[in-house]
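> Fold the following, please.
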Amino acid sequence: MERHRVTGRLIKLFITGDDPRSLRTVELDNWWGMAVMGRRSYFKKALARDELSRSCIYLLIRSAGGDDLPEVYVGESDDFVQRYAASPFPIPFDSFVVFTNKDDNLTRAHVKWLEREVWELLSQNEGKVRIANRSTPTGSKLPEAETASMGTFLGNMIYVLEALGFAFFEEPGASLVAPTDVPVAPAQPPVAQSFFASAQPRSETHKAYLDMIGDGYVLRAGSLISPTTTDSLPANVGKLREQLAGENALVPQDGCLRLTKDISFTSPSPASALVKGRSSTGHGDWIRITDRKRLGDVLRERDVLGEGAVPLRSAGP
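Next up is the predicted model:
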């Protein structure tokens, strides 16, 4: 009889108190790293832990409301306790995640390398997160073998963050962690559905294009963006727009601005807000190209019929 092989990974989450929201430690099977995480109110309790006197990389996270993006500060330290025992925080934050190791083999050079890599990954996801760091981390140059080891450490960090609900790195429909040595049948890639919205009111030519892939969205390069904004534009979408302009990713074209690279979003509303230069309900403003259905109707239909289902057509008289 053929036996089915079970795949997966084990995450150990230890809550350090009776309150389920208290400080937590997180470990992943077959990994020498670990994380300490919690809400802002448990920060002082975290500083009392011996693990945080070691070299570490950390994220300070400020959540957002409405269409605004979460803000993340990425830092590193050879002694997190000394760094924050009496120092001001670089940003106001709601929660924190500190990654260190169990055997004290993580060095300052390692965490500086990790800091730069995490910063660069976050900078590629402008539609999902805003980076609070004022300057680019310096990073460090590691020998080839240690670079490979830190690449594995980084993959496990991202795996833990995604498993805990921090979707800062996720690509729509893609896996972030290299497959294990257990053979697994390849998954079918999610089917993309394409939508459009107008950058100019009632314009049929000044269009932006959005692909819905699984639960994620990608605003495609070549999309046209409104050249002007209103006061209703969400603050973090406005900052994203400024960042794109600073990168020369918005170039003038036909009275609009043309986007020169793809941008991933977790919600359709900030994507349409970027396109229109104002607050926007993405569920109402994105129109499916194939049948001109609004995105909100498509999502409701999907919830009823299931992913990938085709709606039944009513029979004729």
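> Every contact and neighbour count from this point should use C-alpha atoms.
OK.
> For the stretch 101-250 of the chain, just list every one of the helices.
108-123, 144-163, 235-246 (DSSP state H, counting those that start in this stretch).
> Would you format those as CSV with distance to Val97 and mean neighbour count included?
Listed next are the helices of the stretch 101-250 of the chain as CSV, based on distance: least, CA to CA, whole Å; neighbours: other CA atoms under 10 Å:
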stretch, distance to Val97, mean neighbour count
helix 108-123, 13, 20
helix 144-163, 9, 16
helix 235-246, 22, 17
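> Another sequence for comparison is provided below:
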Amino acid sequence: MTFRPQTIQIFLPSGDPRGIRVAEITTRIVQAIDVPRSRISEFLEMRESERLSLYILVGEADDGSGNLAYIGQSGDLRKRLAAHNNEKDFWQRALVLSTRTESLTQTHALFLENLLIQEAKNAGRYRTDNCNGGTRPHAPAPLAADCLEIFDTGRTLVASLGVPLFERLGNRESVEKAQALLFCKRSNTAASGYYTDEGFVVLRGSIGKAEIGKGFQSHSFARLRDELLQQKKISIQDGVLVFDQDVLFTSPSGASAVVCGTACNGWLDWKDQRGITLHELKRKDEIDQAARILRAAA
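Got it, this is the predicted structure:
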């Protein structure tokens, strides 16, 4: 996906930044409304709740297996959200996608519901609570093009509101092409990954240690490792730890700790194919540049 500069406006109907937030790209008609579950009754009094809309319920699975999302569409959003509020326990936020011009038709909504479900599954960041993939209706080319443009705007707005539901972590081919692949090759490990704006991604197929050190058992990264095992993102196979899917960590050290089964410094453990550490690749130049700026300003 190619990114370009964009301006997003966020409106706070109640003035509370923790309450309902309405986001839109200033030159487009699509809106994303972020509704905390505790504010559902407040949203149902807003005119926006009367529109034919797509909606996404997000939260954490009750069994601790990670982020969960339910995607739907409705011409009677008030009734549907009220029902979900009574029947579904996992969700904490509802994100509502609609247009300011109220130009969505039922065909738009069905097409987009199917597209959102498939794109969420392809991204793999959240498990979807939908029993099926929705029904994609036959759509003439102009309507399909409208839906793709609505989705493109909607995914940007949803991610900007803190829910990167449709954003893929990337793949080995694109990372290798950019020559950004990094490796952690301690004893009995063979892991690869790459550094991103969100943290560090360890790629599917990476190998780590099945056993963890005694001093590591009470560490927060050991608890993270247990959570990933429970979520089936990693597994123990033939005496080694295997990454069954790409896994995003908030820090390079968390990534290397799970791989190595001990507390360690990921900035030094992750190295490119020339043996240059992540610290030298990313932090050293930035630290040196900041020092130069401070000296020049003194």
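> closest one to Gly8 of structure 1 among the helices of the stretch 101-250 of structure 1?
The closest of the helices of the stretch 101-250 of structure 1 to Gly8 of structure 1 is helix 144-163. By CA to CA, the value is 11.7 Å.
> Taking their axis directions, that closest one and helix 108-123 sit at what angle?
The directions of helix 144-163 of structure 1 and helix 108-123 differ by 50 degrees, with axes from the mean of the first three to the mean of the last three CA atoms, to 10 degrees as the criterion.
> Mind listing residues that contact helix 144-163 of structure 1?
11, 28, 31, 33, 99, 110, 114, 118, 167-170, 176-178 (CA atoms under 8 Å, 6 or more residues apart in numbering).
> Narrow the residues you listed to just the buried residues.
Neighbour-count burial within these applies to Leu28, Gly33, Phe99, His110, Leu114, Val118, Phe168, Phe169, Glu170; the criterion is 16 or more other CA atoms under 10 Å.
> Show me what the second one lines up with in structure 2.
When the two structures are superposed using TM-score structural alignment, Gly33 of structure 1 falls opposite Val30 in structure 2.
> Just to check, that match is in contact with Thr99?
Yes. The criterion here is CA atoms under 8 Å, and Val30 of structure 2 meets it with Thr99 at 4.4 Å.
> corresponding residue for His110 of structure 1 in structure 2?
Checking with TM-score structural alignment, His110 of structure 1 has His108 as its match.
> isn't Ala180 of structure 2 right next to Ser192, touching?
No. The pair Ala180 of structure 2 and Ser192 fails to qualify as a contact (CA under 8 Å) at a distance of 10.3 Å.
> Which one's more surrounded, the two?
Ranked by neighbour count (other CA atoms under 10 Å), Ala180 of structure 2 and Ser192 place Ser192 first, with 22 against 16.
> If we ignore the residues flanking it in sequence, what's nearest the more buried one?
Computed as CA to CA, 6 or more residues apart in numbering, the closest residue to Ser192 of structure 2 that is not its neighbour in sequence is Phe183, at 4.4 Å.
> now Ala82 of structure 2
Sequence neighbours aside, Ile40 is the residue nearest to Ala82 of structure 2 in space, at 7.9 Å (criterion: CA to CA, 6+ apart).
> mind listing what the closest residue to Trp113 of structure 1 other than its chain neighbours touches?
Nearest residue to Trp113 of structure 1, sequence neighbours excluded (CA to CA, 6+ apart): Gly139, at 4.5 Å. By CA under 8 Å, 6+ apart, the residues touching Gly139 of structure 1 are Ala109, Lys112, Trp113, Leu114, Glu115, Arg116, Glu117.
> hmm, try it at 7 Å
Taking CA atoms under 7 Å, 6 or more residues apart in numbering as the contact definition, Gly139 of structure 1 lies against Lys112, Trp113, Glu115, Arg116.
> CSV please, covering those residues and showing distance to Trp286 of structure 1.
Output for these, formatted as CSV (distance: CA to CA, whole Å):
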residue, distance to Trp286 of structure 1
Lys112, 41
Trp113, 40
Glu115, 36
Arg116, 36
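> Mind picking the two most distant members of those?
Farthest apart among the contacts of Gly139 of structure 1 by CA to CA are Lys112 and Arg116. That separation is 6.4 Å.
> What does Ala159 of structure 2 correspond to in structure 1?
Alignment note (TM-score structural alignment): Ala159 of structure 2 maps to Glu162 of structure 1.
> how far does stretch 229-249 of structure 2 sit from the chain's center?
19 Å (CA atoms, centre = their mean, to the nearest Å).
> cool, stretch 106-121 of structure 1 as well?
Centre to centre, stretch against its chain (CA atoms, centre = their mean), the figure for stretch 106-121 of structure 1 is 18 Å.
> looking at it, the match of Gly33 of structure 1 is touching Glu102, isn't it?
No. Val30 of structure 2 is beyond contact range of Glu102, at 9.5 Å (criterion: CA atoms under 7 Å).
> roughly how far apart are the match of Ala159 of structure 2 and Ser149 of structure 1?
To Ser149 of structure 1, Glu162 of structure 1 is 20 Å away according to CA to CA, to the nearest Å.
> show me the contacts for the match of Gly33 of structure 1.
Taking CA under 7 Å, 6+ apart, we find Val30 of structure 2 in contact with Glu24, Ser98, Thr99, Arg100, Ile150, Thr153, Gly154.
> okay, now the alignment partner in structure 2 of Asp50 of structure 1: neighbour count?
In structure 2, the residue paired with Asp50 of structure 1 is Arg47, using TM-score structural alignment. Applying other CA under 10 Å, we find 8 residues neighbouring Arg47 of structure 2.
> likewise Arg300 of structure 1?
Other residues lying near Arg300 of structure 1 total 11 when counted by other CA under 10 Å.
> what's the answer for Pro268 of structure 1, then?
26.
> so how far is Pro227 of structure 1 from the closest residue to it other than its chain neighbours?
Counting by CA to CA, 6+ apart, Gly282 is the residue found nearest to Pro268 of structure 1 once chain neighbours are left out, at 4.7 Å. Separation of Gly282 of structure 1 from Pro227 of structure 1 (CA to CA): 19 Å.
> now swap in Leu114 of structure 1 and tell me
For Leu114 of structure 1 relative to Pro227 of structure 1 (CA to CA), the value is 37 Å.
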